[in-house]
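K.L.:
Please find the sequence and the predicted model below.
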Amino acid sequence: MDTTGMRKPGLSAEVTQTYASVPFIKEDDGQTYNHTTSYPTQSGRVASPFRWWTLEMLSCLGAVACMAAIVAILIVYDGRPQDSWPINNFSINSMVALLATFCRTFFMVGVGAAICQGRWHQFSSRHDDSSFTLDDFGLFEHASKNPFASLWLIWRFKGRNTACIGAALSVFALAFGPFSQQMITVRLDTVEQASSGSTGAVSRVSLVNSVIGFSNSWSPISSTKLAIYNGFMAPEIDIPSTVCPTGNCTWPIVPTVGVCGACVDTTPDIKFNRSSGSYCSVTAGKLEVKGQCGFSDFGTVFKIGAGSGKVFSLEDVPLEADAPNVIAEFGAIGVPASLTPEATLNKSLAAECAVWYCLQAREVNVEMGVLSDRVAEKWHKANRTTGANDPTSNVTFTDIPASFNADSKDTYGLGYMQMYGMESYFKTIVQGNVSADGTVGTKSSSTDYAEGLHNGFDDISSWMERLTRSMTNEARTSGNVTTTRNNRSSQDKSERYSGTALSNQAMFYVRWTWIIYPAAVVLISVLYLVLEIVRTASMHDVRPWKDDPLMPLYLDLDEQLKQQVYQGLTEGGSAASRVSHHPLQVVRWHDGLPVGLTVRRH
């Protein structure tokens, strides 16, 4: 045995190496030679583990950095428009996929090295009592590069070697890319338009002043008369249009003065009085129709006139008949227009109705180009500004709820002579009758208003809705928006009730659950590498040789193994197949480090 002092690469200080002589027999030209091969053993302080594992640790840092970059991108662009991505020809999904590829490449550097290091742990002195084969020796290196070999390694060692963790990571890494592709997607969301003033104003009125006249002769203006006429006669009433450039818009609650109404069915109150033969009278409340009840003949079959006030007993009519904002109450009795002229008064129906001014909270929106303008709430409480019994006085709505979105400084009500003119006009139109001739099969009406109510008498609630909508539309489009007492500009008001244009925009949407798997794989791979570093540092007979190609060359084979390898190389076939089945054990020198492999002999 001879010793030589020298400085070795990778050592932090000069150490003393001792060379041991181990005889091996080699055959050459039929002669047997005894050779003495020297194996150095080392005593002293070895290099820091950080120098052994520098590449792997840097790779793990790279994997963590790539995963952090992915998370940062997801956080920054989650919920942002698709066009906010700055690179036109390289999508955000492509960037995530690229980072995921780098991340997988980086952490697999450490995982692969740790799997190879597991080979040397398996062949350390702790396992000298157990044998292994040459297949086991090569399985670790294959597993570091091949997921299928990783599965075989897991099956071979049944989890008894920490390299099984790395093998499992090698398999799980196959799904790293598909999971990263699912982290972020694009969906259509409804967003507000950035430009202001893109929507039109919703029609509204705070002061209705639609009558004209002098002294005690007042009547509605022509547009109001036309709205009343259309309400009586038209089969359908539209709602005021507004501008919505995107086809999807919303507005806040818009308060406006409008017209409300209700009807009550008084058919159960009908009384028949048969005076003689087929002649009879039909009464309900203050209304009476006289005609034929036994057979059809020419006569009155429908009549409108004053009501008895029964409509104000309804729960959804929270005001009295003498309320200052009541326009009119009226009733109707007779045979509906849906029946043929031959129908007699035996088929009569009866109803009483009322219309009044009210404050409405309008809920307006446009969805997919379809305008919706409905009454969300109604308010009826109002007072005259002068005498309680003065029909010429202004009327103001009081105690308006906050849900109406009405400015507390705004005044909502009816102008001078408005109620007087409307009441007077309705008294002149809610009268008349419809006659029918059962023999000839014809009907005729004395007034258009009687005909209009007669045509809608089968569904009087819908008829009342059309009448109030028509009158409300006219008030909203022709009325006045009052100036507030603090003299704010009209621009301030328009902003209060301005709408918001909405549009469908492609938005990035992060599915955070899909990042759990890749993040867990990266975390476990880092912990696994740390585990292998710590384990290797704690072993006296193992160094971080990993997949160093010189280490297998450094290990010598005993004579029996060499003979079989030689035969495999010279006689054909696989040399590895001749020796792979032999149980092997490690030959060690006195410092514990391996120097060769030999066949275990039992």
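P.N.:
Okay, I see it.

K.L.:
CA atoms for contacts and neighbours, from now on please.
P.N.:
OK.

K.L.:
count of neighbours near the spatially closest residue to Tyr19 that is not a sequence neighbour?
P.N.:
If the residues on either side of it in the chain are set aside, Tyr19 comes closest to Pro40, at 4.2 Å by C-alpha to C-alpha, 6 or more residues apart in numbering. By the measure other C-alpha atoms under 10 Å, the count of residues near Pro40 is 19.

K.L.:
another structure for you, compare them:
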Amino acid sequence: MKTGSQPQQERAERASPSTVEAQRNQSSLDITQRLERKLAQLNKSDNVLKRWIYEIVTWTVSASCMAAIIMILLRLNNQEFQSRDTLAIAFTVLSKIASAALLLPVSEAIGQLKWNWFNGQKSKELWDFEIFDKASRGVWGSILLLFRTRGRSLAALGALLTLLLIANDTFFQQVINYSSHSTLAGESFVSRVVQYTPKSALPTRAGLSLTIEDYNIRPLLERFLFGRDSQPMSMGERINPDIPILCPTNNCTFPQYNTLGVCSRCVDVSDLLQFMCRAAPADWVGNLTRNWEYPNRTMCGYFLNATGPAPVMMFGYSLSEEGLPGEALLGRIFPLFTIPDKKAMWGGSIHFKGIQNVIQDAIVATYEGDPANVYRSQTPIAEECIICWCIKTMESTYLLDNYREKVIKTSSSSQAGAVIPWDSYPLNLDGKPGTFTSYAEDIAIRDISDPKVYGMDNLTHINVDAIFWNTFPSFLTAEPSSAPILRYRTYLEGHAYLRQPKTLAWLPPNNLTVYFERMGIAMTNAIRSSDSREMIKGSAHAMQTVVSVQWAWLAFPFALLFLSLAFLVATIIKTTKEAVDGPGVWKTSAMPTLIYSLPNDMQKQYTSTSGSETSLDGAKRLKIRLHPQKGWRVSGQPNSPMVVIRSNQPPPGWI
């Protein structure tokens, strides 16, 4: 017994590792295999609900998501949208789940109808199996199935639903509409000036106030008078304001307001110039030393008051003793008030008589095109331009880092036949001759729609006017084949002030009207940025994004939801009626194709080629029908209309 049992024990010991390994494999069965086994058991159940519980659950998930979407939309409707709104995110997620969850019951129902299609009274073509299988998996098969059944089969509804579910997300996207509008979000402020009173102490000497150039305006006028004009500060497409402004939301509006400003106008006076050659005092010579006497020279060019006792050369050239062209006058700024005694010429103005509060009134003559045209006696550009104090009625906006303002109207004082307020007399201090200049009145401008008085005192006006004494008058001259030279500060005795400018903003191709207009804007911005400013209150706005629900777009998803339910219920009813003699509930499972495989002789026909006929060409003539107990019935072949059970079948466990 003991001896006999030893081999048996040894065999048990040798067999134990494989047994343990099998048990281990069995215990470590993949979760997906367990799930599939469980689903297979449910499919074999006699209970209809158990057989279709998976599809019913997924449809219920889709319906639950749709219900949750309705609740979310009711909360979101007409509410402000936040950049990370969890409700909006939840809506997007739930809409995706709702669409995806409907695909499964539709796909499974189509798969089940495939087996019932081949279990009918008539045999069906082999290609139908391929079409049904593709229809349960995607769009292309659904299109083929619609054409194959001509829409007359229950499966056609499933194919149609598969196609329509593709567009479901598009309709969900249209449900929520985001609209933006501006809402009041605080206050904003923009500067203006009513009375310009710079806070600078005026120097005095011997009890007399001295003229000093206004420190707020002088720096920017230096760019206009000796270089390029001032341009708005910009960065890309943004335009920064040149005045103090407070806009906390980057979107601000202001009520219409008035401010003290500087206005300008220009009028063409070329008709006042006359070309001639004559001998006259040459006050424009570049290296002239100021001694209050000007040398006589023979000059050819355009003169102002050409036939009068005091002609003024505006544009032209001098002639040497040999009669050759010499130094040329390329441009001239000729103020109609002398410096520094402020004596009026031609009544102080030609076209702007009666306008009060004038800062400068001057005739500007320049060349057009090539500077060498001066020797060709070409007519120059000549305009009378005025700069004066005025009231500007403004509209301002600030949006997305861009400041915009528009001048609605301007108001300035004018009085026909008014007395010129300038006065001067000689002055001697410490043995040196000088001139005392005064302005007899304060600047006071009124607008009929505004009770305020806009302006400044007379000393402030003089200090602004004094800035222009550097270049009003000035001369741009050039020797033949030499670079132009600007002579300025001509009211001072001694050697001339000269500079060789790289560019001058009042020369061509610049437009004189635009030049003086931009000068007036820059001066207005300078006083609005001074200590004299006051802030006008406006409104700050913020862009608010509001969610609005367009309920009509939900009709399509809900229609698909209920059509999918109808399709699923119809499929359940159809398969339940055919449960007795039917193929069973296989849905999209591939198991029946393995269990009910074609006979070997049929397999050989469609897995080999002969001549020009491919392995599947014969399937065009092949029709099949599924018998749940006997397998596939093959028809359409003359030598094998029925399945033949041969004696030499493969051993059990083999296909």
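P.N.:
Yes, it's here. Just so we're clear, the structure is a prediction, and the values are computed from it rather than from any experiment.

K.L.:
To which residue of structure 2 is the residue nearest to Tyr19 of structure 1 aligned?
P.N.:
Pro40 of structure 1 maps onto no position in structure 2 when the alignment is built from TM-score structural alignment.

K.L.:
Identify the residues contacting the closest residue to Glu342 of structure 1 other than its chain neighbours.
P.N.:
Beyond its immediate neighbours in the sequence, the residue positioned closest to Glu342 of structure 1 (C-alpha to C-alpha, 6+ apart) is Gly438, lying 4.0 Å away. Shown in contact with Gly438 of structure 1 (C-alpha atoms under 8 Å, 6 or more residues apart in numbering): 296-298, 341-343.

K.L.:
how about Gly438 of structure 1, what's its partner in structure 2?
P.N.:
Taking TM-score structural alignment, Gly438 of structure 1 has Glu479 as its aligned residue in structure 2.

K.L.:
State the distance from its match to Leu330 of structure 2.
P.N.:
Taken as C-alpha to C-alpha, to the nearest Å, the spacing of Glu479 of structure 2 relative to Leu330 of structure 2 amounts to 10 Å.

K.L.:
Gly631 of structure 2 now?
P.N.:
From Gly631 of structure 2 across to Leu330 of structure 2, the span is 111 Å (C-alpha to C-alpha).

K.L.:
Please say which of those two ends up with more neighbours.
P.N.:
Comparing Gly631 of structure 2 with Leu330 by other C-alpha under 10 Å, the one with more neighbours is Leu330, at 27 against 18.

K.L.:
doesn't Ser318 make contact with the more buried one?
P.N.:
No. Using C-alpha atoms under 8 Å, Leu330 of structure 2 is not in contact with Ser318; the gap is 11.6 Å.

K.L.:
related to what we said a few turns ago, which pair in the contacts of Gly438 of structure 1 spans the largest distance?
P.N.:
By the measure C-alpha to C-alpha, Phe298 and Ala343 form the most distant pair in those, at 10.9 Å.

K.L.:
neighbour-wise, which of those two wins?
P.N.:
For Phe298 of structure 1 versus Ala343, neighbours defined as other C-alpha under 10 Å are more numerous around Ala343 (23 against 19).

K.L.:
Could I get the contacting residues of the more buried one?
P.N.:
Ala343 of structure 1 makes contact with 296, 335, 438 under the criterion C-alpha under 8 Å, 6+ apart.

K.L.:
Just the closest of those residues to Arg274 of structure 1, please.
P.N.:
Using C-alpha to C-alpha, the contacts of Ala343 of structure 1 come closest to Arg274 of structure 1 at Ser296, 15.1 Å.
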